[in-house]
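# Generate coordinates for the sequence data below:
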Amino acid sequence: MTSQHQRLPMEKVFRDPVHDYVYIQHQLILDLINTSEFQRLRRIKQLGTTSLTFHGAEHSRFGHCLGVYEVTRRICDNFARNYPTQTPGDGGWDDKERLVALCAALLHDIGHGPYSHTFEHIFHTDHEALTVQILTSPETEVNQVLRQVAPDFPAKVAAVIQKTYPNPQVVQMISSQIDADRMDYLLRDSYFTGTNYGNFDLTRILRVMKPYQGGITFAMEGMHAVEDYIVSRFQMYMQVYFHPVSRSMEVILDHLLERANDLYQSHSVDAEATPHMLLPFFNNNFTLQDYLRLDDGVLNTYFNHWRDSKDSILADLATRFLDRRPLKSARIDNTTSQLVPELQALIEKAGFNSHYYTDINDSYDLPYDAYDPKMKKPRTQIELMQEDGSLVELSTVSDLVHAITGKVSGDQRFFFPKEMLNGSEQVDLFEAIYQTFQHHIQNDRLII
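Take a look at the predicted model:
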């Protein structure tokens, strides 16, 4: 047994505002935390542009990953105490799986980049694929630490994240409709945004969580705690994650990076403001090390340079993003979306390039989705275990969850410059345009 397997002579702790303490009990976990790839997560915000709506949301993916590790550690402790396997195949918990579960929990988000989802959209990166690459590439410190356990250990941890690991209990701890990842980010995001929507009884849920041969289930007496979790998740998506101002700032960020890329491709970028660390992504030919050099600070530095760009669109979008000047938005649906081309034409006449200053953004989520094998990516259903050991799917016994099962929540919005409502210095010249635009907004069922 290597020192990596061994428990520390005295556990170490991280103080945490959500879990009070995060307990580090293995040398392996401590070594992983101290790798350069994991420390990079300190420099990447968990919620990206949401901090421009909820100013407290400055927390990082580093803290979230520690939190997911801690929730997983508590699950393992509960399973080892109360549901240890007695004979092979009995559905109990084999504590030999602890280390791979803890590592997968800690490292599940290590492939996220700066402003992750927006960056992925522009440069076609995949944070899950990059996570696997960080785990399995011999050039990373993370891989070197994991390989000290066993040569195939990095691949085992990657398999958990890819949902191909043979033990479904380990996979569902990290990735299911009620997993350590979601439980931590709901509580953590609720805390740092200053909202209460994401609060639920974590202690109770962990208490009623049980392993069985097919994965993880929950005792029937814990149904109401699980219901509370489902409702909390629904509220966080509606009130926080889908907030129109955060989405507006994402649109500006998206178009800012797109404009910089377009200028580079057309050889029009200012030489003094060339974003050298982004060029591998502009050229669609980046290495893992190129990716790992990026964080929020790198992008923000380039945005500051672009404020002074000779390209007026790039300079304006950079200023709007850094100075938090969101676009306005109006909710549209199937009947009102036909107005979008006319609205874009009016925006063009007012002097804005509609490609960079307008967008249609969809934000939809299923609060709970019962298992459907016909789905392209069927979700793991939440099952409750009855006294006789039989399993029932949550929505079949919970009227509350049944009411929101399969119900898509969210909206579609058309984003446009705020100046279209307020006018500008050229208001006299464009007064007819502004009046026509505002008439559509006010009278054609587009809800701001």
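# use CA for all of it now, contacts and neighbours both
Will do.
# Give me the longest strand you can find in the protein.
Longest strand of the chain, by residue count under DSSP state E: strand 7-16.
# ok, then the element right after it?
Next helix or strand after strand 7-16 toward the C-terminus (DSSP states H and E): strand 20-26.
# Just want the angle from that next one to strand 7-16.
If you take axes from the mean of the first three to the mean of the last three C-alpha atoms, to 10 degrees, strand 20-26 sits at 160 degrees to strand 7-16.
# Can you list the buried residues in the helix or strand following strand 20-26?
Using DSSP H and E, the helix or strand that follows strand 20-26 in sequence is helix 27-33. Across helix 27-33, burial judged by 16 or more other C-alpha atoms under 10 Å covers 27-29, 32-33.
# of all the residues you listed, which two lie farthest apart?
Q27 and I33 (10.0 Å; C-alpha to C-alpha).
# Here is the second sequence; please produce its structure so I can put it next to the first one:
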Amino acid sequence: MQEILHNEKLPMEKVFRDPVHDYIYVQDRVILDLINTKEFQRLRRIHQLGTTSLVFHGAEHTRFSHSLGCYEVARRITESFERKYPSKEAGDGLWDDNERLVTLCAALLHDIGHGAYSHTFEHIFNTDHEKITTEIITDSSTEVNQVLSQVSPSFPYQVASVISHDYPNPQVVQLISSQIDADRMDYLLRDSYYTGTNYGTFDLTRILRVMRPYKDGIAFQISGIHAVEDFIVSRFQMYLQVYFHSVSRSMEVILTNLLRRANELYQSERSGESVNRGFQPHYLLPFFNDKFTLDDYLKLDDGVLNTYFAQWEDDSDPILSDLAHRFLNRKPFKSARYEEESKDLLPQLRDLVKEAGFDPTYYTATNNSYDLPYDAYDPTSKKPRTQIELMQADGSLVELSTVSALVQAISGKVSGDERFFFPKEMLVNSEESIFGPTYEQFQAHIKNNQLI
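As a prediction, the model looks like this:
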């Protein structure tokens, strides 16, 4: 027996003006109520692209605007499916509009668990935004859970299972998370718009027209292959030109080392190894102590961390103060690419940084950024990706890379690089700098191998 969902329509639809989608339409009371929860409003205070705004100054958009955009793309897809591919009988592989509400809620809430400075914070304190997303949705203490529970007692768990990929209908899961999904479609267009680049643009209208449900998920009519190719190439370009930008990664390195230094100072005082200076960043202490609650997590946002950084700029610890200054005032480290052949130079470079007076623990780092622009399904991999299926005129399916020479050319090929980061001061007056000769040797090695 199917559970009854209590879903009230708004007396008049609500619209949000949006620079990417023009209007975002809300017709369901539950969607509007979710947007008005404190957990969702918190996303206004978290940048979508973290430190990327320090490279592309227009990239000040937030997880809030992206989440609304993801919802709007999902709304358009479900509306198209219901109009063109409504299910006639159970198991026919077409769209069951009873799945509409859970799809829209999952699209809206898919990023609600992101923390302050998202991935950097996650890496340092071993948090998991996907697990926290599930917790926010299913924990009875949250406003999000209370809104979802009004639909039905099990509804929060249904929404959470879409995000965790456990929901029984693969169409719903792939609509939110696959190699062409509502999430990616919005963030490519949105990030491209706000960074002022054109790399992420593609024909959204065409893709939505050729997108269709089938028994095992989502497919695309083969007549729309060029729009799908354009999407894949756009994503490929955005990773290389925007998401993997060396200066953005440099600022992430500084942010990482800044938070690590703060944690080290706190732990040192706590253990009595150093004089107690009253170092008490209150909202960070649960994370320094590795005993944080959901409420602790939700109190943090980019602004809270920036406030601490402003305080730390005046701290008596020279490393903490300097790193805070570099982060707040955009003083990035320099970087050089390296590969396996040049990796043996790194210890020597770190030693020279130390000789120049910088602690290499906090003033050097290696960072790698790689991504697969497209990957055909491999069931033997640890995280098999849902491949992109094209539907031919006779209803049969073909995998994208088998019919697209363009996609085949980049399929399965990792893009990105590895970099060694160090203070810019090491390059000042390089002829006299102790770092100069070694840096020149390092650069010569890279150039000889045609890596830059």
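# hang on, the earlier thing: will you turn the buried residues of helix 27-33 of structure 1 into CSV that also has distance to H59 of structure 1?
Formatted as CSV, the buried residues of helix 27-33 of structure 1 follow (distance: C-alpha to C-alpha, whole Å):
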residue, distance to H59 of structure 1
Q27, 26
L28, 25
I29, 21
L32, 20
I33, 17
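# And the helices in the stretch 51-200 of structure 1?
Secondary structure of the stretch 51-200 of structure 1, counting by DSSP state H, counting those that start in this stretch: helices at 61-82, 98-107, 116-123, 127-136, 141-147, 153-161, 168-174, 180-193.
# and for the fourth one, what span of structure 2 is it aligned with?
For helix 127-136 of structure 1, the aligned range in structure 2 is residues 129-138, judged by TM-score structural alignment.
# what comes up buried for the matching stretch?
For stretch 129-138 of structure 2, by 16+ other C-alpha under 10 Å, it's 129-130, 132-138.
# Of those residues, just say which sits nearest to N367 of structure 2.
Out of the buried residues of stretch 129-138 of structure 2, the member with the shortest distance to N367 of structure 2 (by C-alpha to C-alpha) is H129, at 21.2 Å.
# ok, now which ones touch the closest one?
111, 113-115, 118, 122 (C-alpha atoms under 8 Å, 6 or more residues apart in numbering).
# Now that we have the residues you listed, which of them are buried?
Buried members of the contacts of H129 of structure 2, counted by 16+ other C-alpha under 10 Å: 111, 113-115, 118.
# The match of helix 127-136 of structure 1 vs structure 1, mean deviation?
Superposed on structure 1, stretch 129-138 of structure 2 shows a mean distance to its aligned partners of 0.2 Å (mean C-alpha distance after the TM-score superposition for structure 1).
# Y283 of structure 2 -> structure 1?
Alignment note: Y283 of structure 2 maps to M277 in structure 1; criterion TM-score structural alignment.
# K96 of structure 1: neighbouring residues, count only.
8 (other C-alpha atoms under 10 Å).
# What residue in structure 2 is paired with it?
Alignment note: K96 of structure 1 maps to N98 in structure 2; criterion TM-score structural alignment.
# so how far is K84 of structure 2 from its match?
15 Å (C-alpha to C-alpha, to the nearest Å).
# and if you look at V414 of structure 2?
Distance from V414 of structure 2 to K84 of structure 2, by C-alpha to C-alpha: 37 Å.
# what does E122 of structure 2 give?
41 Å.
# Next: F16 of structure 2.
26 Å.
# do T386 of structure 2 as well
In terms of C-alpha to C-alpha, T386 of structure 2 sits 24 Å off from K84 of structure 2.
# Which one of these two is surrounded by more residues?
It is T386, of T386 of structure 2 and K84, that has more neighbours when counted by other C-alpha under 10 Å, with 18 against 14.
# per the alignment, that one corresponds to what in structure 1?
Residue pairing (TM-score structural alignment): T386 of structure 2 is matched to T380 of structure 1.
# what does L109 of structure 2 give?
Looks like L109 of structure 2 aligns to L107 there (TM-score structural alignment).
# tell me the contacts of its match?
By C-alpha under 8 Å, 6+ apart, the neighbours of L107 of structure 1 are 38, 65, 131.
# okay if I get the residues you listed as a markdown table plus distance to L446 of structure 1?
Below are those laid out as a markdown table (distance: C-alpha to C-alpha, whole Å):
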| residue | distance to L446 of structure 1 |
| --- | --- |
| F38 | 45 |
| C65 | 40 |
| T131 | 41 |
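# wait, which of those residues is closest to F200 of structure 1?
C65 (19.3 Å).
# what about that closest one, how many neighbours?
Neighbour count for C65 of structure 1, taken as other C-alpha under 10 Å: 25.
# what's the counterpart of it in structure 2?
By TM-score structural alignment, C65 of structure 1 lines up with S67.
# for G297 of structure 1, same thing?
So G297 of structure 1 corresponds to G303, using TM-score structural alignment.
# Okay, and that match sits in which element?
helix 302-312.
# Let me see the contact set for V147 of structure 2.
Contacts of V147 of structure 2 by C-alpha under 8 Å, 6+ apart are 30, 33-34.
# ok, now Q172 of structure 1?
If a contact means C-alpha under 8 Å, 6+ apart, then Q172 of structure 1 has 179, 215-216 as its contacts.
# next one: Y362 of structure 2
254, 257-258, 261, 319.
# Can you tell me which of those residues is nearest R270 of structure 2?
R261 (14.1 Å).
# For my notes, confirm the closest one occurs in a strand.
No: using DSSP: H, G, I helix; E, B strand; the rest coil, the assignment for R261 of structure 2 is helix, not a strand.
# my read: I24 of structure 2 touches E13, true?
No: using C-alpha atoms under 8 Å, I24 of structure 2 makes no contact with E13, being 10.1 Å away.
# which part of structure 1 lines up with stretch 324-340 of structure 2?
Counting by TM-score structural alignment, stretch 324-340 of structure 2 sits on residues 318-334 of structure 1.
# ends of that stretch, how far apart?
Counting by C-alpha to C-alpha, the terminal residues of stretch 318-334 of structure 1 are separated by 32 Å.
# how close does the closest residue to Y302 of structure 1 other than its chain neighbours sit to F303 of structure 1?
Spatially, and ignoring its direct neighbours in sequence, Y302 of structure 1 is nearest to P275 (6.4 Å; C-alpha to C-alpha, 6 or more residues apart in numbering). To F303 of structure 1, P275 of structure 1 is 9 Å away according to C-alpha to C-alpha.
# N261 of structure 1 too?
Look at N261 of structure 1 and F303 of structure 1: by C-alpha to C-alpha, they are 13 Å apart.
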